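Novice: Take this sequence and fold it.
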Amino acid sequence: MTASSPPAGPPRLTRGPLRPIELATGAVLGGATVGLVTVGALVPFAAALQLVAAVPMGLLAHRHRLRAVATTTIAATLVTFVAAGIVPAVNLVGVAVVGGIIGIVKRRHGGLLAVLGLSALAGLVGACFSVGMLLLFSRSRQLLFDTIRNSARGLENLAARQAALEPLGRWVAEATDAILRWWWAWIGGGVIAGVIVSGVVSWYVLGSVLDRLAWLPGRDDLLDAPADDRPVAPLPVTLREVSFRYPGARADALQGIDLTVRVGEFVAVVGHNGSGKSTLTRILAGRPPTGGTVTRPGSAGLGVRGGTAMVLQRPESQTLGVLVADDVVWGLPTEIAAEVDIDGLLTEVGLAGMGDRETATLSGGQQQRLAVAAALARQPTLLLADEATSMIDPEGRRDLVALLADLPKRHAMAVVLVTHHEADAAAADRVVHLMGGRSVAQLPAWPRPVRDQRRRPMGEPVLELTGVRHTYNRGTPWEAPALHGVDLSVRRGEALLIVGGNGSGKSTLAWIMAGLTVPTDGACVLREFAGAKPVHKRIGAVQLAFQHSRLQLQRQSVGEEIEDWGGHGTAAVARALDAVGLDRALATRSIEELSGGQAKRVVLAAIVAGRPQVVVLDEPLAGLDPEGRAGVVELLARLRDSGLTLIVISHDVADMAAVCDRTVHLRDGRIVETAAPPHPAAPSHPAGPRVPDFTGGFR
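Specialist: This next block holds a predicted model:
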């Protein structure tokens, strides 16, 4: 009944059937391999892509088991055969073999000798297969050999017309006869030699790539939990004096937590960034603590029917099916999936009649509802919603909280909602406040941003949209209109706020304004000193800060990321960090160590280093606690006053109105209202670090 486990060991590859994470990773990396091999085979001058195709398979073998690589290879080969034919399919098998060898050797910390041994073994298998197929299909083999002989004879006859070339022609014909006489040795030996040479070359090339990618997290720390062979029974769960410290950390992420969750309860856990909320969620999901005890009648059963299910902050990270109905039962055994009442679950979460819709067409709120439906398909006893409301609009947040609060009343289960927002906790039976890893009676109040006085006048129009329309999958049965005739003008130095519910077209508009998507109709024009050009022909002049900042950070350290965007040299990196209020010492910090607020500031620092004319920010406050939100609003006010043009797309009207000059309301792909923010003038924020004025200096 009582479990007090030691700290988990290093990540390990478990036994048994393929886990959902292996299936998902295999699907993504296998699809990338199919694309690279197919394009490399069918598009002229793109053959080099087939050399890159070994990287996804190598990464898969480096992170997951051999059976995941084998399953992915079989599926990818079949898809490639259907899409491009037999030759690209054979090429994909070769790519998968080489990538798999390098990935496995790297994972097991082997060396070149291991690569040579595995390559020789794979080459031998390939040679036996090739020779065996030619022996089995003897008529096809004879036809092929006759064609080769006839070609050699024709070359010999052509060479015989010139006395100087006659010996060469005769030699070609004799060599062809000798090779075809011993064809099995030449083909078998050629296959073995080819695989060995490819393995050696890939060891140095692909191996270096895998070494550079080794710092990327490839596993969730929940996988470090030791196996629990007890029957699945996650509730009631009781935590007594629970603490947790991550490997290598100097302080506990959680300390002295006492908590009991029972069937029928809706519990809210509220805290700011870094307070330990997600760590507590992982303890409840089965990760053993480093101190204290966790008591439950059986195993947590994460992902197992009747056990624990999780709904995460980013719904798209949990959406794996192409169709809504497929996603609900994705990963379930066939016999269990057949028993699930998909239509009933979709109706329960407010997605009635959407089973045949593509998941890519759902709004953020609908995707979160789909994630809840997929969780309910496992009939969980404990449902953990980790920041599930942070990325959706206020109306969608209220609806999702109401849905979660109602679940324990209709099912034998408990729901734990982790959130930044006190308002989300209003419907909870109990509220747990976390601060600094400890449970506290109440969180300190944090003031909302106040209206910031403009210190610099706006200029002439710099970005103009005229009659902009956009339709996804135009001309197909899956056609999905997103924008309908948007007319908008943005002035130089203006801070414009664009608001609207999930699915209103805000993100599509953001990508068009950044030049990353060309509108189906109409024009988006950037006005510069040299004239006006379509913004998609001036990539970089308008920068886009993604809603999920971590997706935009691709290098290992903060300094490398800023240099990648144009901040060349230590001084430029330091100035960019100053501009966004970050300590210069952060330049050497790993991207993986950044908090959500720090990641957003690093993206802005990188953008500042690239000196764009306009910055489009997609939901810059999403996922941040009140302190982080106020800090980002203050930062945007300073960037606006430096002369930078800001276009902010956000659900958070009350906070962002403090820095924006004008608000545009978007609904169903149309602008329905344009107005100045309704806030009266108030004292401006205190002066912050110097920021670039985008004319070549600092102010």
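Novice: from here on, contacts and neighbour counts on C-alpha atoms
Specialist: Fine.
Novice: residues touching Ala480, list them.
Specialist: 361, 471-474 (CA atoms under 8 Å, 6 or more residues apart in numbering).
Novice: Correction: the previous question concerned Thr77.
Specialist: 34, 89-90, 92-93.
Novice: Could you also give me the structure for this second sequence? I'd like to compare it with the first:
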Amino acid sequence: MLQTGTPCLEIEGLVKDVGPIPSLDGRMKRVLAGVDLTARAGEITVLLGVNGAGKTTTLECAQGLQKRTDGVVRLLGQDPEKADAELRARVGIMLQEGGLPPSARPLALLRHVAGMYADPQPVDELAERLGIHEFASTTIRRLSGGQKQRVALAATLIGRPEVVFLDEPSAGLDPQSRELVVELIDELRREGLGIILTTHLLDDAERLADVVHILDRGRVITSGSVAEILEGREGAGTRLTLRTEPGLPLADAFAGRAGREAITVTEPSTGHYVIEGELTSADLAGIAQWLHAHGIMPQHLELGRANLQDVFLAIAAESAEESADSDLEPGRRGSRRSAA
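Specialist: This is a model prediction of the structure:
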């Protein structure tokens, strides 16, 4: 097992072209345009991005499942495109589409997979941990999407890998199963595994990630811990949200506030207000007094700071705006952003 903090995956200048594409007049399409990232043992590295950003292609190049056009990839110190059986035995891969044989039954499949390794995990113990015994007699084709995810995760872990790739591990899971998977991933980190995963569930990413890389149009546009990414975004201050009567002039509650330019009040949907900025306890007292003076009791009130989902949605919106501008001006090259 690698020492905690040791790089288990290093990617430098990864480029991937596909094609030729008819819509591009037969030219190649650049899916990855210079991805750089490092994942370390004992850490959870999360790749985020909208559909088509390049997350799955990055993982597949890192695993050696796709040949890269250019760049350097080192998986446990080796080129994954030239991986031998020894390297493959040290890596666990859970694909977005599990690739499970449809006629197999879960426990029989896991025992078959376990037989390929010199020191596999006990099948019954892992199956019990993931709740697989509940549907052990059902063929794979008849399992729900969440049940298939649990079997695929067990197959990924059965060989005691040192690094695991998890592509959407929580997809299709009910809340209880999702919690089991999240807890198991956290246990794997504590055991010293290097974990690289993608997910569209941003609260899972915020809860688990040691390092986040956000991809946009084939590039990593920001990297860091969740705290570093949030600190690096403008407007990531304190936020107060409340639901009550529509059309209220809540900005009046801050009319006498020194530095009131740092506070913004919006009503993004009917009766849903968002107050953002560097709020103080005096501001909270002020809004409470204003609501009391007008005889208003909010249906919902929540105080917090911007989270990873807020940052991700803002980056996605900026990317969409840049893409629209580029479509209007074909010669224009959009500027890149950095949030860290």
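Novice: if we can go back for a sec, mapped onto the second structure, which of the contacts of Ala480 of the first structure hold?
Specialist: Conservation of the contacts of Ala480 of the first structure in the second structure, assessed by both residues aligned by TM-score structural alignment, their matches' CA atoms under 8 Å: retained contacts are 471-474.
Novice: and which of those is nearest Pro481 of the first structure?
Specialist: Thr471 (4.0 Å; CA to CA).
Novice: Would you verify that the closest one is located in a strand?
Specialist: Yes. Thr471 of the first structure forms part of a strand when assessed by DSSP: H, G, I helix; E, B strand; the rest coil.
Novice: what's near enough to touch it?
Specialist: Counted by CA under 8 Å, 6+ apart, Thr471 of the first structure has contacts 479-483, 520.
Novice: Chain neighbours aside, what residue packs nearest to the aligned residue in the second structure for it?
Specialist: Aligning on TM-score structural alignment places Thr471 of the first structure opposite Asp17 in the second structure. What sits nearest to Asp17 of the second structure in space, not counting adjacent residues and going by CA to CA, 6 or more residues apart in numbering, is Arg30, at 4.3 Å.
Novice: element containing the one you found, please.
Specialist: Using DSSP states H and E, Arg30 of the second structure sits within strand 27-40.
Novice: Tell me the helix or strand right after that strand.
Specialist: strand 44-48.
Novice: coming back round to it: drop anything exposed from the kept ones among the contacts of Ala480 of the first structure.
Specialist: Buried residues within these, defined by neighbour count using 16 or more other CA atoms under 10 Å: 471-472.
Novice: Could I get the kept ones among the contacts of Ala480 of the first structure in a markdown table, plus columns for distance to Asp386 of the first structure?
Specialist: Below are those laid out as a markdown table (distance: CA to CA, whole Å):
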| residue | distance to Asp386 of the first structure |
| --- | --- |
| Thr471 | 33 |
| Tyr472 | 31 |
| Asn473 | 33 |
| Arg474 | 36 |
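Novice: what's the angle from the strand holding Arg30 of the second structure to strand 44-48?
Specialist: 160 degrees (axes from the mean of the first three to the mean of the last three CA atoms, to 10 degrees).
Novice: in the first structure, what residues pair with the longest helix anywhere in the second structure?
Specialist: As assigned by DSSP state H, the longest helix anywhere in the second structure is helix 308-328. Under the alignment (TM-score structural alignment), helix 308-328 of the second structure falls on nothing in the first structure.
Novice: who does that helix touch, helix- and strand-wise?
Specialist: When contacts are defined as 3 or more CA pairs under 8 Å, 6 or more residues apart in numbering; DSSP states H and E, helix 308-328 of the second structure sits against helix 202-208, strand 211-216, helix 226-231.
Novice: winner for burial among those?
Specialist: strand 211-216 (a mean of 24; mean count of other CA atoms under 10 Å).
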